[in-house]
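K.L.:
one predicted model, sequence on top.
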Amino acid sequence: MSPRRAPEDRAPSQVDVARLAGVSAQTVSRVMSGLDNVRPDTARRVHSAVEQLGYRVHAAAASLASGRTRILGVIVVSTDRYSSAALGVGIEQAAAANGYTVTTAAVADHASTDAFLDAFDRLERQGAEGIVLGVPIELDSPSMRTRTQRTPATRTDRVTLETGAPLAVDQNEIARLAVEHLLDLGHQTVWHVSGDEYWAETVQRRQVWEQVLIERGITPPPVIPGDWTPESGYRAGRTIAAIPGATAVFVSSDEMAFGVIRALHEAGRNVPEEVSVVSVDDIALAAYASPALTTVRQPFEALGRAAALRLIAEIEGTDPVGDIPPITPTLVVRSSTAPPPA
């Protein structure tokens, strides 16, 4: 008589797997938990039965049995920026490769510190064993330190896996690459469309833009404010179009650069023949803009993977696993930059 299969009107259970494999339910549990105190031929029979039945481990039951949830929490700012989505992809990839799932808590743009703390508490209640802080502000407060002492946490601007290393994408290098590219083409000065002042990277990029100009003996022109959206870029582009001597602009994100280019085009200022535009991020659409956008690439997915792998290593008490490609900004030269008009 062949072993009984699970009835078609319900999902297969651990008991069904045990019957088909000819072992006990406890043995199935040990195999599915990855324990090594099971004979290889027995483990093979269990895995074969799992495949035949289409059995899937119930996460809640597994957590009760092991005392582990294998959940990573992620706190993000509620935004439609490409960078946030790409960062999430990297976190999900690293989590899945190491047997973790991801749950996310979103907070409003310009949220208070209390809102971030509430999000942290919410993820803890959902069983997160560690939390990735994908937020733009420093949270070095006694309240946050208390939380990270009980639940491991890491920030997404940490990009190496060595404990205690200075971990941030080099925003100074991003700005330097962009501004020096335009000056090396022969432009006499570079205007700057900044990001949202709420974000630390906005301040860093603006400071280095000013520094590079001063190093070249150039007085920085006024900053043109933006807020990361294409609409703010469009408004900035209208301002630049009205400045006859403006031939080069450093825009703090690709999405804003799309708005800048649209406004320049409507004003009859050709890019790059009259105005060169360089931006930051290298989102998927940058290569297909008209003209194709010169930009400084940020490796968002690699950054998300690095943050997740670092966090998993801290949770497991092990060395980080997985290969992380170099996480450095790269200038990608396309068609939106050229020497200034004669």
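P.N.:
Good, I have the coordinates.

K.L.:
can we go C-alpha only for contacts and neighbour counts from here?
P.N.:
Fine.

K.L.:
secondary structure class for the residue positioned nearest the centre of the chain?
P.N.:
Centroid-nearest residue in the chain, with CA atoms, centre = their mean: residue 87, separated by 1.8 Å. Under the three-state scheme (DSSP: H, G, I helix; E, B strand; the rest coil), residue 87 adopts helix.

K.L.:
thought it was touching residue 306?
P.N.:
No: at 10.1 Å, residue 87 and residue 306 do not qualify as touching, with contact defined as CA atoms under 8 Å.

K.L.:
what is in contact with these two at once?
P.N.:
Listed contacts common to residue 87 and residue 306 are nil; contacts here mean CA atoms under 8 Å, 6 or more residues apart in numbering.

K.L.:
quick one: residue 331 and residue 295 touch, right?
P.N.:
Yes: judged on CA under 8 Å, residue 331 makes contact with residue 295 at a distance of 6.0 Å.

K.L.:
give me the common contacts of the two.
P.N.:
Counting by CA under 8 Å, 6+ apart, the residues touching both residue 331 and residue 295 are residue 178.

K.L.:
between the two, which one's more packed in?
P.N.:
More crowded of residue 331 and residue 295, by other CA atoms under 10 Å: residue 295, with 32 against 20.

K.L.:
what residues sit buried inside stretch 317-334?
P.N.:
Of the residues in stretch 317-334, those scored as buried under the neighbour-count criterion (16 or more other CA atoms under 10 Å) are 320, 327-333.

K.L.:
same check on stretch 106-123?
P.N.:
Residues of stretch 106-123 classed as buried under the neighbour-count rule (16+ other CA under 10 Å) are 106-107, 116, 119-120, 123.

K.L.:
what does stretch 202-212 give?
P.N.:
In stretch 202-212, the ones that count as buried by 16+ other CA under 10 Å are 202-206, 208-212.

K.L.:
over to stretch 59-77?
P.N.:
Under the neighbour-count rule (16+ other CA under 10 Å), stretch 59-77 has 62, 69-77 buried.

K.L.:
need the contact partners of that stretch.
P.N.:
With CA under 8 Å, 6+ apart as the contact definition, stretch 59-77 has outside contacts at 84, 95, 99-109, 116, 119-120, 123-124, 127-135.

K.L.:
coming back round to it: restricted to helices, list the buried residues of stretch 106-123.
P.N.:
With helices identified by DSSP state H, the entries of the buried residues of stretch 106-123 that belong to them are 116, 119-120, 123.

K.L.:
before we go on, here's another structure to hold up against the first:
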Amino acid sequence: MTDEKQARSANIFDVARLAGVSHQTVSRVLNDLPNVRPATRARVEQAIAQLRYSPSPAARALVTRRTRTIGLVAPGVSDYGPTSVATAFNFAARAERYSVETVSALDPDPAAVREVIESLLRQRVDAIVLIVVDIGVLEVVRGLDLSIPVVAAAATARRSPLIVSIDQYRGARSAVRHLAELGHTRILHLAGPQRAPDAVERIRGWRDELGARRLEVVEPRHGDWSAASGYRLGADLEIDPGTAVFASNDHMSIGLLSALRERGLRVPEDVSVVGFDDVPEAGYLYPALTTVRQDFASLGELMMQKVLIAVEEPDSVTEDTPLPTHLIVRNSTRPQRHGTAQA
């Protein structure tokens, strides 16, 4: 490779690889930010000189106009997952010396979403981050022609370089696989809201895993993520021998456990239950809840990393693989026993 060609093709990731650091560290050196060790700074500067790297003129122009402020559009709910992601994102932004302006999108109506976005643009934010809990919000933002990057945390089968997510689909399949391997032949699903991307992907995973195993598919029943909705749906679920229940989140599982107990049904003796999220209380329920753990902290950090790349090296933005989930097996599931469940 000639020096001229190398200079044209080198990017921030090449510098990071040569220096043995993260691209965030390279960014901090380029922007003369503190909290970089002198030896690390020297190594990065040597790599920059060796590669003859310089940010693109467009990226440099963006740097000079930056306010180091990010607009966060958070859902107007206090659900565990979105709240955890927002908290992690704020910590990650603070570590990069960015401030965050948070607004709540209470209504997925297109006009309301546009109004929220416009309010952030008036504050001259460098980027906008969305935590998507309604597919309508994502659809609206995709239709806007914005001059700044928009990074979304959204579970969707339609991938994009500016979308980050946790793999809801494979997480749901792992929950159903666990129940099927325990011998359960009828696996019901208490789903989340119909317009929630996470719920849509979990339904898709549940349905595909059942189909792959040629097991009965009973149409899911929808709740609203709350324990109250899990209790309501669990009050009249048809529980036959071989039945298990995959609930779309842990709070719905909590309500379900209460409803089953009131009906005289034992968990896991009469019916196995799996949740999703691994909320802090999950291991202290009775019985302790088998669930699918999501790494909300890593998702928040990934959102911030994506913002940095989109702002500082827009030509280097690439699509990310969804973060994996992990099945946490506790006491709410057990191998299926032959017999008759209590009514």
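P.N.:
Ah, there it is. Computed from a predicted model, the values in this text were never measured in an experiment.

K.L.:
where does the TM-score land?
P.N.:
TM-score for the superposed chains, counting by TM-score structural alignment, normalised by the length of structure 1: 0.73, backed by 274 aligned residues with a CA RMSD of 3.0 Å.

K.L.:
hmm, back to that, which one of the buried residues of stretch 317-334 of structure 1 sits closest to residue 282 of structure 1?
P.N.:
Of all the buried residues of stretch 317-334 of structure 1, the one sitting nearest residue 282 of structure 1 is residue 332; the distance, using CA to CA, is 7.8 Å.

K.L.:
hang on, the closest one packs against residue 287?
P.N.:
No: with contacts defined as CA under 8 Å, residue 332 of structure 1 does not count as touching residue 287, sitting 9.6 Å away.

K.L.:
the aligned partner of residue 182 of structure 2 in structure 1: what's it in contact with?
P.N.:
Residue correspondence, TM-score structural alignment: residue 182 of structure 2 in this structure matches residue 185 in structure 1. The neighbourhood of residue 185 of structure 1, defined by CA under 8 Å, 6+ apart, consists of 338-340.

K.L.:
narrow those residues to those in strands?
P.N.:
In strands, defined here by DSSP state E, there are no members of the contacts of residue 185 of structure 1.

K.L.:
which of these are also in contact in structure 2?
P.N.:
Retained contacts for the contacts of residue 185 of structure 1 in structure 2, judged by both residues aligned by TM-score structural alignment, their matches' CA atoms under 8 Å, are 338-340.

K.L.:
now rank these by neighbours and give me the top one.
P.N.:
Most surrounded of those: other CA under 10 Å gives residue 338, at 23 neighbours.

K.L.:
name the element residue 132 of structure 1 belongs to?
P.N.:
Taking DSSP states H and E as the criterion, residue 132 of structure 1 maps to strand 130-134.

K.L.:
hmm, back to that, residue 249 of structure 1 versus the match of residue 182 of structure 2, what's the distance?
P.N.:
Note on residue 185 of structure 1: its distance to residue 249 of structure 1, by CA to CA, to the nearest Å, is 12 Å.

K.L.:
what residues are up against the aligned partner of residue 222 of structure 1 in structure 2?
P.N.:
With TM-score structural alignment as the matching criterion, the partner of residue 222 of structure 1 in structure 2 is residue 219. Under the criterion of CA under 8 Å, 6+ apart, the contact list for residue 219 of structure 2 reads residue 189.

K.L.:
farthest-apart pair in the buried residues of stretch 106-123 of structure 1, please.
P.N.:
Checking the buried residues of stretch 106-123 of structure 1 with CA to CA, the most distant pair is 107 and 123, at 12.3 Å.

K.L.:
any chance of the contacts of residue 185 of structure 1 in TSV, with distance to residue 190 of structure 1 too?
P.N.:
As requested, these are exported to TSV (distance: CA to CA, whole Å):
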residue	distance to residue 190 of structure 1
338	13
339	12
340	11
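
K.L.:
which members of those residues occur in helices, if any?
P.N.:
Among the contacts of residue 185 of structure 1, DSSP H puts none in helices.

K.L.:
which of the residues you listed lies closest to residue 239 of structure 1?
P.N.:
residue 340 (18.8 Å).

K.L.:
would you mind measuring from the match of residue 222 of structure 1 to residue 195 of structure 2?
P.N.:
The separation that residue 219 of structure 2 has from residue 195 of structure 2, given CA to CA, amounts to 16 Å.

K.L.:
next: residue 204 of structure 2.
P.N.:
Per CA to CA, residue 204 of structure 2 is found 13 Å from residue 195 of structure 2.

K.L.:
overlap in contacts of these two?
P.N.:
Applying CA under 8 Å, 6+ apart, one finds that no residue jointly contacts residue 204 of structure 2 and residue 195.

K.L.:
just to revisit the earlier point, nearest to residue 229 of structure 1 among the ones in helices among the buried residues of stretch 106-123 of structure 1?
P.N.:
After measuring those against residue 229 of structure 1 - CA to CA - the closest member comes out as residue 116, at 23.0 Å.

K.L.:
what residue of structure 2 takes the place of that closest one?
P.N.:
In structure 2, the residue equivalent to residue 116 of structure 1 is residue 113, according to TM-score structural alignment.

K.L.:
ok, now which ones touch its match?
P.N.:
With contacts defined as CA under 8 Å, 6+ apart, residue 113 of structure 2 is in contact with 105, 107, 137, 140-141.

K.L.:
how does it look with 7 Å?
P.N.:
Taking CA atoms under 7 Å, 6 or more residues apart in numbering as the criterion, residue 113 of structure 2 is in contact with 105, 137.

K.L.:
translate the residue nearest to the centre of structure 1 into the numbering of structure 2.
P.N.:
With TM-score structural alignment as the criterion, residue 87 of structure 1 pairs with residue 85.

K.L.:
residue 131 of structure 2 and residue 150 touch, don't they?
P.N.:
No: between residue 131 of structure 2 and residue 150 there is no contact under CA atoms under 7 Å: 10.9 Å.

K.L.:
out of the two, which sits in the busier spot?
P.N.:
When residue 131 of structure 2 is set against residue 150 and neighbours are counted by other CA under 10 Å, the residue ahead is residue 131, at 26 against 22.

K.L.:
gap between the aligned partner of the more buried one in structure 1 and residue 307 of structure 1?
P.N.:
Residue mapping for residue 131 of structure 2 onto structure 1 gives residue 134, with TM-score structural alignment as the criterion. In this structure, residue 134 of structure 1 and residue 307 of structure 1 are separated by 10 Å, where distance is defined by CA to CA.

K.L.:
hey, what's in contact with both of those two?
P.N.:
When contacts are counted by CA under 7 Å, 6+ apart, the set common to residue 134 of structure 1 and residue 307 consists of 155-156.
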